[in-house]
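> Compute the structure for the input listed below.
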Amino acid sequence: MTPTAEPGEGPGDGTGLRADAERNRDRVLAAARRLYATEGLRVSMAAVAREAGVGKATLARRFATREDLITAVFADRMDAYAAAVRTSLADPDPWRGFTGYVEAVCAMQAADRGFADVLTMTFPAAKALEAARAEAYDGFVTLIARAQAAGRLRADFVPEDLVLLLMANAGVVAATADAAPDAWRRLVGHLIRSYAAPDAPLAPLPESPTPTALYRATILLGRPHT
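I've put the predicted structure just below:
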């Protein structure tokens, strides 16, 4: 008995079927990127299917699990995450390398709410994502050691502090993205100051969001999700 095909994946000579399947896969990935970027990873698989204009069965054939979809959507961003630590390790100034990496990763979070979630979660079955995460973590440990040896980073800073920073930044990004999209920069500036040793050079603090922007952010934060 021949399985019922989704629209756009009907029978043919095989070549057309593969092309239709690839187009549906691209539509699903594009839809997931849009939704994850604006709403975070709380988006359901059903919502992704609706946004892509495909049936749930088509989505399930392309991506059997939520982790499969997340891996496909964020593979390039996780590669960029790992590349950022390599760039920072190449900086001859240990403190600048450390702060540059912190700022780069927080900027990645701010640019994509879904990626902000990915950086504060683990996906044990997503081997590619976790390999990039492990590379970035190992590189960051080296950045810490270099900055501390140079006397620029506080001796009590530990790698787990980056996890706390990313969680805090993800929360600020989610709360202020629509009303004060640069608010995260102020948070990161304050946190870098808290990590610095007494003689570390510090850049000026980014400007604070206006009271009006923060008030609007609190109003939006209090609205129920639809």
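
> Every contact and neighbour count from this point should use C-alpha atoms.
Fine.

> any idea which helix or strand carries the most centrally placed residue in the chain?
Centre of the chain computed as the mean C-alpha position; nearest residue by Cα atoms, centre = their mean is F115, 1.7 Å away. Taking DSSP states H and E as the criterion, F115 maps to helix 113-118.

> next up, for comparison:
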Amino acid sequence: MLHDARRRPCSRTVTDATVHLAKVRAVTDPPPHILRSDALDNRERILGAARALFAAEGLDVPMREIARRAGVGPATLYRRFPTKQTLVTEAFEDEMRACYAIVDEGSADPDAWRGFRLVVEKICDLHARNRGFTDAFMAAYPGQVDLAAGRERTLNAVAGPARRATKTGPLRADFVLDDLILMLSAHRGIHATSAAVRIAASRRFAALVIQAFQAVPERSPLTRDAPPASGAPLGNG
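So this is what the prediction gives:
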């Protein structure tokens, strides 16, 4: 009995200390959802910085420069993306998700023609901003991402608003989905001396394409935010 009596106070002391430590942790540790939110924010900033730098400078950009542009430490970058290839691949998949989001937004618009125009305009803008990244990724990692499946998903999503826009009149009756592929192929031919000029030329190209797709084209003025991609203004004859 004496032996048991001596053990009980010690047991209570350990238990009390454990409870106290748990209370301290409950007060000082950040809630789990805040950590998840911070991690998600870091991930998005890293991917955004990576996409921008890869598009402007190619895939040889140092990981430390990506971390600096994203506003995180190298340790945070490597914790989320242990290798350069992991980051490059995830950034490209993020690019594809951005494309899918544009198509889904256009498909959800109750005005089929407006949704169709949105898809043309925003996809052209996305490609104009990040074309360098796409080209570099495909050259460095051929076959890493199933582009055929991505194209099929995009075309299937656009098919709905395209059919509705054809029935209601704004979209020309002889439009086929292959016309979008032709349009994107032509859009890749835009070359410019700077990103700003390329984006401006892309917007003008999209406006021309939309007019060409209309059953009765609206001859609204085209945007002239910057000189032509060639840098040389056209004469009058």
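
> hmm, back to that, is the residue nearest to the residue nearest to the centre of structure 1 when sequence neighbours are not counted in a helix, a strand, or coil?
In space, F115 of structure 1 comes closest to Q109 once its chain neighbours are excluded; the distance is 5.8 Å by Cα to Cα, 6 or more residues apart in numbering. At Q109 of structure 1 the chain is in helix, as set by DSSP: H, G, I helix; E, B strand; the rest coil.

> F140 of structure 1 maps to what in structure 2?
Mapped onto structure 2 by TM-score structural alignment, F140 of structure 1 lines up with V158.

> Report how many residues lie close to that match.
Residues near V158 of structure 2, counting by other Cα atoms under 10 Å, number 21.

> Where does it fall, secondary structure wise?
Residue-wise, V158 of structure 2 maps onto helix 147-168 under DSSP H and E.

> Run through who's touching that helix.
96, 100, 103-104, 106-107, 112-113, 115-116, 171-173, 175, 177 (Cα atoms under 8 Å, 6 or more residues apart in numbering).

> Which among those count as buried?
In the contacts of helix 147-168 of structure 2, burial by neighbour count holds for 96, 100, 103-104, 106-107, 112-113, 115-116, 171-173, counting by 16 or more other Cα atoms under 10 Å.

> on contacts alone, who are the packing partners of the host helix or strand of R45 of structure 2?
Under the criterion of DSSP H and E, R45 of structure 2 resides in helix 32-57. Contacts defined by 3 or more Cα pairs under 8 Å, 6 or more residues apart in numbering; DSSP states H and E place helix 32-57 of structure 2 against helix 63-70, helix 84-108, helix 112-140.

> can you do 6 Å?
Applying 3 or more Cα pairs under 6 Å, 6 or more residues apart in numbering; DSSP states H and E, one finds that helix 32-57 of structure 2 makes contact with helix 63-70, helix 112-140.

> How about residues contacting the shortest one?
Right, helix 63-70 of structure 2. 45-46, 49-50, 73-74 (Cα atoms under 6 Å, 6 or more residues apart in numbering).

> Pull out the buried members of those.
Buried, going by 16+ other Cα under 10 Å: 45-46, 49-50, out of the contacts of helix 63-70 of structure 2.

> returning to what we had before: distance of the residue nearest to the centre of structure 1 relative to N169 of structure 1?
According to Cα to Cα, to the nearest Å, F115 of structure 1 and N169 of structure 1 sit 12 Å apart.

> same deal with P159 of structure 1?
16 Å.

> The aligned residue in structure 2 for R152 of structure 1 and V14 of structure 2: what is the separation?
Residue pairing (TM-score structural alignment): R152 of structure 1 is matched to P170 of structure 2. The spacing between P170 of structure 2 and V14 of structure 2, counted by Cα to Cα, is 77 Å.

> how many other residues sit next to the residue nearest to F115 of structure 1?
For Q109 of structure 1, the neighbour count with other Cα under 10 Å is 23.

> can you check D146 of structure 2 too?
Other residues lying near D146 of structure 2 total 9 when counted by other Cα under 10 Å.

> now do R152 of structure 1
R152 of structure 1: 21 surrounding residues under other Cα under 10 Å.

> That one and D117 of structure 1: what is the separation?
In terms of Cα to Cα, R152 of structure 1 sits 30 Å off from D117 of structure 1.

> quick one on the thing from earlier: average gap between the helix holding F115 of structure 1 and structure 2?
Following superposition, helix 113-118 of structure 1 is found to deviate from structure 2 by 4.9 Å on average (mean Cα distance after the TM-score superposition for structure 1).

> Show me what that helix packs onto, helices and strands only.
With contacts defined as 3+ Cα pairs under 6 Å, 6+ apart, the packing partners of helix 113-118 of structure 1 are helix 15-39.

> Which residue comes closest to A215 of structure 2 once chain neighbours are left out?
R172 (3.9 Å).

> which residues sit in contact with that neighbour?
Neighbouring residues of R172 of structure 2 by Cα under 6 Å, 6+ apart: 213-215.

> follow-up on the earlier one: wait, doesn't the residue nearest to F115 of structure 1 sit right on V118?
No. Using Cα atoms under 6 Å, Q109 of structure 1 makes no contact with V118, being 9.0 Å away.

> now A82 of structure 1, nearest residue through space, not along the chain?
A136 (4.7 Å).

> what about that neighbour, neighbour count?
21.

> could you measure it against L119 of structure 1, distance?
Taken as Cα to Cα, the span from A136 of structure 1 to L119 of structure 1 is 11 Å.

> Please apply the same query to L166 of structure 1.
7 Å.

> M45 of structure 1 now?
Counting by Cα to Cα, the gap from M45 of structure 1 to L119 of structure 1 is 20 Å.

> Apart from its chain neighbours, what residue comes closest to R131 of structure 2?
Of all residues not flanking R131 of structure 2 in the chain, A55 sits nearest, at 6.4 Å (Cα to Cα, 6+ apart).

> Which residue in structure 1 aligns with the one you found?
Residue pairing (TM-score structural alignment): A55 of structure 2 is matched to A37 of structure 1.
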